[in-house]
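J.: next one to model:
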Amino acid sequence: MTVPDKRTAMLREGNVQKTLLALAIPSIIGMVVNGVYNIADTIFVGRISTSAIGAVSVVFPFFILIAAIGIAVGMGAASYISRSLGRDNKEEAEHTAATAVGMVMLMGVIFAVLGQYWLEPLLGMFGATETILPHAVAYAQALVIGSPIIMLKMTLNNILRAEGSAHASMTALVMGAVLNIILDPLLIFTFNMGVLGASVATVLSQVVAVGYQLWYFYSGRSYIRLSVAMFKPSKVIVTQIIKVGFPMFLTQCLNSVAMAMINTAAMPYGDSAVAALGIVKRVMSLGMFAVFGYGQGFQPFAGFSYGAKKFERLTEAIRFSVKVTTGFTVGLAVLLILFSELVISWFSNDPQVLQIGSHALMAYSIPFPLLGFQLVYFSLFQALGKAVPAGILSVSRQGLLLIPFVILLPRYIGLDGVIYAQPLADGLTVVMTLLLSVLINREIRREMDEHQRQEERELLQTKTAQKLT
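T.: Next comes the predicted model:
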């Protein structure tokens, strides 16, 4: 097939900046559209009541738990697939893809079964008040049942990006998002399903997206074959998936816990505070999705270059990626600060929601310009299989830093403490990223120098052998 050859040639020899953009732009579009339908969910549900918006905010940490499994397995597999393809080991990449699919489906079924029993207690822990809980249960039920499909979609998307099929990944995300936006008002209002309609729309859209992904693999358009016959789990493959995926799983779980704690901390200030902070999280997640999408395009390039020992291409990619993502985050932060009240008004006309939400949106936007630098290096650690630094950043931003802030700050400065906990944690995490970036850059430089010396020794040996003959 000529298409796979073009893909691997692009990763190995294509212009670095053009290749990165070719990989990243479809991922960015897919992730942003994905974020748009999350926001559309909130906008449509906002037409029901403030308590209904609060329900979406409360269920969001629960949805993150579902996503955590699919993303973790997918990114763990993607990292190893990229490095395997960089080493010209396609068979190993195919075994990894099949193993990842088997793992995520098993985890999804277990989650769906156990989630039905623990749903109400979990939502109570996530900050559901008495008025919010009925809406939250209705919204979460369909998500729990559909969790295996949601997880599978995320895993398959990462596998597609790892092999260089960024456009197919984008198509699946856009297809699901557009269908979700169409179904939302239809199910919520026309069929009078309320908040349950929003979650049913989400699950149905995920089913269609997974259908397209599977068709892409089994139609022969993908480079990597996906089949039951390739499902041969090995200790090496499973270890690599867990090693790289666990930091992301930890990140998402801590994110879920932290968001639940923020909801709980906001409860004493009423449904308006819970709803406002949920809206801000959704808005900021849209910007994060864009940067995260770039990181997903950057990761297979970085992993492939590292596996193929193309260190100069890797270092160029890092520098370019930091510049591009930082330019985007600075521009978006400025816009959000200038138009914070207008943005919140798209979701609710409740005066308290507007007041709390616009203040929180400005606060969250202050450290946002540094997010690009942070996520580029987080993606780099994952791509290179560096689980420890990736894990440190995961635990720091949403665990070691954010959770103590959420516990302590509200005691002294009330609702402002709830609002400023995340921005403070983000700022300090950037400092940690800076320190870790210095170490990984030195390590890449050492490996580059050693590789050059090895090539020089091999060249000298070849010339010596030619003279002797």
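
J.: CA only for contacts and neighbour counts going forward, please
T.: Fine.

J.: centre of the chain to stretch 257-270, how far?
T.: The chain centroid and the centroid of stretch 257-270 are separated by 23 Å under C-alpha atoms, centre = their mean, to the nearest Å.

J.: which elements pack onto the lengthiest helix in the chain?
T.: Longest among the helix segments of the chain by residue count, using DSSP state H, is helix 415-468. In terms of contact count using 3 or more C-alpha pairs under 8 Å, 6 or more residues apart in numbering; DSSP states H and E, helix 415-468 is assigned the packing partners helix 235-266, helix 311-338, helix 351-365, helix 371-383, helix 387-395, helix 402-413.

J.: of those, flag the one that's most buried.
T.: Using mean count of other C-alpha atoms under 10 Å, the stretch among the helices and strands packed on helix 415-468 with the greatest mean number of neighbours is helix 371-383 (a mean of 26).

J.: so which elements touch that one?
T.: The elements that helix 371-383 packs onto, with contact taken as 3+ C-alpha pairs under 8 Å, 6+ apart, are helix 50-86, helix 271-307, helix 311-338, helix 387-395, helix 415-468.

J.: for it, which outside residues touch it?
T.: 75-76, 79-80, 82, 244-245, 288, 291-292, 295-296, 298-300, 302-303, 318, 321-322, 325-326, 328-329, 387, 389-390, 393, 429-430, 433, 437 (C-alpha atoms under 8 Å, 6 or more residues apart in numbering).

J.: the same query, at a cut-off of 6 Å, please.
T.: By C-alpha atoms under 6 Å, 6 or more residues apart in numbering, the list of residues contacting helix 371-383 from outside reads 79, 244, 295, 299, 303, 322, 325-326, 390, 430, 433.

J.: could you also give me the structure for this second sequence? I'd like to compare it with the first:
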Amino acid sequence: MSEIGLADGPVDDGRSLPDVARPVRNALVDGPILRTLLSLAWPNIIANSAGICVVIAETSYIGRLGIEALAAMALVFPLVVLTMTMSGGAMGGGVASAIARALGAGDTERASTLASHALLIALLFGATFMIGMLVFGPHLLETLGGRGAVLSHAVDYVQIFFGGAILPWLMNSMAGILRGTGNMKLPSLMILSSALLQIVLGGTLSLVLGFGMRGVAAGALLAFCVSISVMGWYLFSGRARVRPKLRGLQISRAMFADILKVGAIACFSPLQSVLSIAIFTHMLAGFGTAVLAGYGIGARLEFMMTTVAFSIGMASVPMVGMAIGAERIARARRIAWVAGMVSFVSVGALSTGIAIFPQLWVDIFTQDESARSAGRHYLQIAAPMYAFIGLAISMYFSSQGAARVIGPVLAQTVRLIFIAAGGSYLLRQAATESDFFMLASSSMVLLGVLTLASVMLTRWGTKPAALQLRPAVLAAGRSSGSQPPPRVG
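T.: Alright, predicted model coming up:
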């Protein structure tokens, strides 16, 4: 029986309850919010720092393949980000939320069954991405503005990476299961190991063995396989708090619904985010390869900065989820505010520093002066506003923990419309690249403010008067021959 989500005290029937029903203090439900949040976030931050190294290393050795390969990565990057954020941040967050809420309510059996259904969802979504991108990927890249050698490089990457699209979905689903139990260390260790391996394999296959963009993609997939093997062994060996069931598993619509009511809706957030980037990329393609490559360098910094918010936000999911499961609504909201403020301040401080000294980032990736100039220009305008992206990401994850994600998703919808409408207007006005960079910057502020407002206006939890007993206490009451008191509300 889980130690999480038990009632505040034992049932007094004149006898002591069995040890299994004794309340045990759990830091995620009872501990200091900031300290607990940071203790869960730091493994994610360390692991994602390795992910940042992957971003830097990949962009660096892709730059050695030529400016066409660098521009091709700017086309491919939104599609890769979509896959990783949908499988990790969106559906993975939905998985973590469902499991955390089950454990918060003291129902370990339900949490284990949810884990099995999460893996089935990963297989289905991964196969869908694989088939969709292999069939429609080349046409999509051409629609985004890929031509000639740029398009050829982009197609090479897509065919390999999305040919193994099931792997990132499985990896991130397993990570979501573990995070839902409050275990941040093992998924983070796997991300760290996978990142280091990806750097070595990607560089070797692309540059040393001469496979180019195909080698970069293959290196990522091989690294994912290692993470899947280790986390799969840990889950199915019974070492985790939950153990996915395979034998005798009965498919349940209710289990799918518990995950998908958060994960499926949450998937629209990264989808709209990537659509925003794709539309913006298509508009910038008209300014030439150098501007497109410079923007791609800047977009990678945005991805790097938001991994900080991702680390903090993912740490808030099990904390909020267990608080919701234990009917601690006020605590769940405090967790969200603390996580949002930490993300806003940390991302803002780092990105503002880069905006002041953009050459520290841009000059790493290319020797082409026109691309460097475009990259520096973009960062000077947009980078300080990454703080609002950090705020939005953190609030989005906290909303996943509370199973209330519609507000943050609608905020992304408004941002998408803002970029599409604003970009269309700028194109008609023959605007400069600076005008488009200002559009991107303004959209970040809009997203952060609207996401914060949506969380403030959304009701979390059940009816305030509802008092729900935990399964362990109900079982103990039945075993002692007493009847549980009636539910109020």
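
J.: care to give me the TM-score?
T.: Between these two chains, after superposing, the TM-score reads 0.89 (TM-score structural alignment, normalised by the length of structure 1); 451 aligned residues with a C-alpha RMSD of 2.6 Å.

J.: ok, back up a step: reformat the contacts of helix 371-383 of structure 1 as a markdown table; add distance to residue 173 of structure 1.
T.: Conversion of the contacts of helix 371-383 of structure 1 to a markdown table gives the following (distance: C-alpha to C-alpha, whole Å):
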| residue | distance to residue 173 of structure 1 |
| --- | --- |
| 79 | 20 |
| 244 | 23 |
| 295 | 16 |
| 299 | 18 |
| 303 | 23 |
| 322 | 25 |
| 325 | 21 |
| 326 | 25 |
| 390 | 26 |
| 430 | 29 |
| 433 | 30 |
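
J.: most widely separated two among those residues?
T.: Between any two of the contacts of helix 371-383 of structure 1, the greatest separation by C-alpha to C-alpha is 24.9 Å, found for 244 and 326.

J.: residue 60 of structure 1: how many residues sit nearby?
T.: 22 (other C-alpha atoms under 10 Å).

J.: so what corresponds to it in structure 2?
T.: The alignment partner of residue 60 of structure 1 in structure 2, by TM-score structural alignment, is residue 77.

J.: again, but for residue 219 of structure 1
T.: Taking TM-score structural alignment, residue 219 of structure 1 has residue 237 as its aligned residue in structure 2.

J.: so how far is residue 111 of structure 2 from its match?
T.: Taking C-alpha to C-alpha, to the nearest Å as the measure, residue 237 of structure 2 falls 16 Å from residue 111 of structure 2.

J.: for the residue nearest in space to the middle of structure 1, which non-adjacent residue is closest in space?
T.: The centroid of structure 1 falls nearest to residue 292 when counting by C-alpha atoms, centre = their mean (5.8 Å). What sits nearest to residue 292 of structure 1 in space, not counting adjacent residues and going by C-alpha to C-alpha, 6 or more residues apart in numbering, is residue 375, at 6.9 Å.

J.: one more: residue 167 of structure 1?
T.: Per C-alpha to C-alpha, 6+ apart, closest to residue 167 of structure 1 is residue 26, 5.5 Å.

J.: swap in residue 408 of structure 2?
T.: Nearest in space to residue 408 of structure 2, with sequence neighbours left out and distances taken as C-alpha to C-alpha, 6+ apart, is residue 451 at 4.9 Å.

J.: what does that neighbour align to in structure 1?
T.: Alignment of residue 451 of structure 2 against structure 1 is given by TM-score structural alignment, with residue 433 as its counterpart.

J.: how near is that match to residue 357 of structure 1?
T.: Using C-alpha to C-alpha, one obtains 29 Å as the distance from residue 433 of structure 1 to residue 357 of structure 1.

J.: try residue 223 of structure 1
T.: Taken as C-alpha to C-alpha, the span from residue 223 of structure 1 to residue 357 of structure 1 is 46 Å.

J.: now swap in residue 138 of structure 1 and tell me
T.: For residue 138 of structure 1, the distance to residue 357 of structure 1 (C-alpha to C-alpha) stands at 25 Å.

J.: residue 245 of structure 1 now?
T.: Counting by C-alpha to C-alpha, the gap between residue 245 of structure 1 and residue 357 of structure 1 amounts to 33 Å.

J.: same question, residue 283 of structure 1
T.: Counting by C-alpha to C-alpha, the gap from residue 283 of structure 1 to residue 357 of structure 1 is 10 Å.
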